[in-house]
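In: Sequence isn't available, so here's the structure alone:
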């Protein structure tokens, strides 16, 4: 997949099918849009392309927004889905003040050569968020492209949205978040040296220098550690280790069952499958070890019952 960040240096004569959006999380709703994009592109002989923005417009305007996935993972998700080009446009005050029709005429039509423009059910764009699907339909007749709107996707009567997924993660409901994402939510990062506390307790852990902005609610999770493409059963602690007197900094530590390889410096993904319990401050180390014993027993039973 070709990544284009400098639109001034981009030129094409090939007609494109283009989707517009932010696509944080690449959830089931985003997948429905991307599937529509690729199907239309195959049928009409168009180049499937995504147009997204950096930073996220809500972050630009000052919202305390934690993104679900890293940019690298979002890029990989679109590439795996069959998208051939991804335009990552710098979102600035100047860009935010562009009139919706000017954006469509100068970017969508002239730069992207869009024959088809696809958006989600609630997408807005341009100055004051005045641009929407209905405007695209009108402008399509004027500039010669077809506008397509993909309806909302729901799970259990709830709209699949990045906002709802963020809320699930903040509550520790990784199962519901995974349902909306269409895959387990995962933390990605690099294994780094730690304080060796887990090893002293009899439960060595991989300490993750994570790259995610959004980290779920502190607590113990049943998890899968993906290392070099291999999946390993594990339990993960997210929190500040209140039983010990360490600096008040969020940590992600994973104990991998029956695993003894040296993985320092390796990139890993930690899939969070089920929330077990909140992080606790125990009165002594013995009580903490007993709790970890119980966490591991519960996790292994869960894996067995779920055919993992």
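Out: Okay, I see it. Computed from a prediction, not measured in an experiment: that's the story for all the values here.
In: all contacts plus neighbour counts: C-alpha atoms, from now on.
Out: Fine.
In: what about residue 244, helix or strand, and which?
Out: Residue 244 belongs to no helix or strand when assigned by DSSP states H and E.
In: Look at residue 165 and give its secondary structure.
Out: Classification of residue 165 using DSSP: H, G, I helix; E, B strand; the rest coil returns helix.
In: Give me the number of neighbouring residues for the nearest residue to it once chain neighbours are set aside.
Out: Distances taken as Cα to Cα, 6 or more residues apart in numbering place residue 177 nearest to residue 165, at 5.1 Å, with adjacent residues excluded. Residue 177: 24 surrounding residues under other Cα atoms under 10 Å.
In: Surely residue 147 is in contact with residue 133?
Out: Yes. Counting by Cα atoms under 8 Å, residue 133 is a contact partner of residue 147 at 7.2 Å.
In: hmm, back to that, which residues are in contact with the residue nearest to residue 165?
Out: Shown in contact with residue 177 (Cα atoms under 8 Å, 6 or more residues apart in numbering): 165, 166, 168, 169, 184, 185.
In: which among those residues end up buried?
Out: Among the contacts of residue 177, those classed as buried by 16 or more other Cα atoms under 10 Å are 165, 166, 168, 169, 184, 185.
In: what comes into contact with stretch 292-308?
Out: 220, 222, 233, 234, 235, 276.
In: That should have said stretch 267-281, apologies.
Out: Stretch 267-281 has contacts (Cα under 8 Å, 6+ apart) with 172-175, 178, 184-191, 218-228, 236-239, 241-243, 295.
In: Helix, strand or coil: sort out residue 242 for me.
Out: Once three-state DSSP is applied, residue 242 turns out coil.
In: so what's it up against?
Out: 279, 280, 281, 282.
In: Take the residues you listed and lay them out in CSV including distance to residue 142.
Out: Output for the contacts of residue 242, formatted as CSV (distance: Cα to Cα, whole Å):
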residue, distance to residue 142
279, 58
280, 62
281, 65
282, 68
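In: Apply the buried test to those and list what passes.
Out: Buried, going by 16+ other Cα under 10 Å: 279, 280, out of the contacts of residue 242.
In: want to compare, so here's the second one:
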């Protein structure tokens, strides 16, 4: 899989931050032909690559008001990316987007996804 999506980081609902997974959010074209779901990814910042847990879609658990977003949680990164242009390389598809019954269920699944993504990125 080779796909790179570039965009300007926008403000979101800051839900990822409250769940312990702050994200860089990009508004993406709904017609972009890539499946909604969770991906292992990479983001390069100032020459350093960061592994990323990436979600593309409409966030069925906490809807985005019809906006299709790419949300990238950069592993081992902290800082402010608002207004910066970043490129997100999608490395591997993990699972389709899904709706969870609660934010606790969502947080647990993100933890599982993160563990799997770290393993994937170690081999790529």
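Out: Received, thanks. On a predicted model such as this, the values are computed, not experimentally measured, just so you know.
In: on that earlier part again, widest-spaced pair of the contacts of residue 177 of the first structure?
Out: With Cα to Cα as the measure, no two of those lie farther apart than 166 and 184, at 13.5 Å.
In: Residue 115 of the second structure in helix, strand or coil?
Out: helix.
In: returning to what we had before: out of the contacts of stretch 267-281 of the first structure, which are inside strands?
Out: 185-191, 219-227, 236-239 (DSSP state E).
In: and the residues you listed, which are buried?
Out: Buried, going by 16+ other Cα under 10 Å: 185-191, 219-226, 236-239, out of these.
In: Just say helix, strand or coil for residue 16 of the second structure.
Out: Per three-state DSSP, residue 16 of the second structure ends up helix.
In: Now which residue in the first structure aligns to it?
Out: Matched by TM-score structural alignment, residue 16 of the second structure corresponds to residue 198 in the first structure.
In: excluding its backbone neighbours, what's nearest its match?
Out: Excluding its sequence neighbours, the residue lying closest to residue 198 of the first structure (Cα to Cα, 6+ apart) is residue 204, at 4.5 Å.
In: can I assume the one you found is in contact with residue 194?
Out: No. Between residue 204 of the first structure and residue 194 there is no contact, the gap being 10.2 Å when judged by Cα under 8 Å.
In: Quick one: the helices in the first structure, in order.
Out: 28-44, 57-60, 71-81, 93-96, 100-103, 133-143, 162-170, 174-181, 197-200, 285-305 (DSSP state H).
In: Read off where the third one ends up in the second structure.
Out: Read that as helix 71-81 of the first structure. Under TM-score structural alignment, there's no match for helix 71-81 of the first structure.
In: residues of that helix that come out buried?
Out: 74, 75, 78.
In: for the longest one, same thing?
Out: Counting neighbours by 16+ other Cα under 10 Å, one finds that the buried residues in helix 285-305 of the first structure are 288, 289, 292, 295, 296, 299, 300.
In: Need the buried ones among the contacts of residue 177 of the first structure in JSON lines (columns: distance to residue 116 of the first structure).
Out: Converted to JSON lines, those look like this (distance: Cα to Cα, whole Å):
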{"residue": "165", "distance to residue 116 of the first structure": "29"}
{"residue": "166", "distance to residue 116 of the first structure": "31"}
{"residue": "168", "distance to residue 116 of the first structure": "34"}
{"residue": "169", "distance to residue 116 of the first structure": "35"}
{"residue": "184", "distance to residue 116 of the first structure": "32"}
{"residue": "185", "distance to residue 116 of the first structure": "32"}
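In: closest to residue 58 of the first structure among those?
Out: Nearest to residue 58 of the first structure out of those is residue 166 (Cα to Cα; 14.1 Å).
In: Tell me how far that closest one lies from residue 214 of the first structure.
Out: 8 Å (Cα to Cα, to the nearest Å).
In: try residue 4 of the first structure
Out: Taking Cα to Cα as the measure, residue 4 of the first structure falls 26 Å from residue 214 of the first structure.
In: again with residue 228 of the first structure
Out: 24 Å.
In: The two: which is more packed in?
Out: Counted by other Cα under 10 Å, residue 228 of the first structure and residue 214 do not tie: residue 214 has more neighbours, with 17 against 11.
In: mind checking what that one lines up with in the second structure?
Out: Looks like residue 214 of the first structure aligns to residue 32 there (TM-score structural alignment).
In: quick one: residue 254 of the first structure and residue 210 touch, right?
Out: No. Contact criterion Cα under 8 Å: residue 254 of the first structure and residue 210 do not qualify, at 12.0 Å.
In: any idea what residue 119 of the first structure aligns with in the second structure?
Out: So, by TM-score structural alignment, residue 119 of the first structure is left unmatched.
In: Could you measure from residue 119 of the first structure over to residue 146 of the first structure?
Out: Taking Cα to Cα, one finds residue 119 of the first structure at 11 Å from residue 146 of the first structure.
In: So for these two, which sits in the more crowded spot?
Out: residue 119 (23 against 17).
In: what's near enough to touch the residue nearest to that one when sequence neighbours are not counted?
Out: What sits nearest to residue 119 of the first structure in space, not counting adjacent residues and going by Cα to Cα, 6+ apart, is residue 149, at 5.2 Å. Residue 149 of the first structure makes contacts with 118, 119, 120, 121, 133, as judged by Cα under 8 Å, 6+ apart.
In: Looking at those, state which has the most neighbours.
Out: That'd be residue 118 among the contacts of residue 149 of the first structure, by other Cα under 10 Å, with 25 neighbours.
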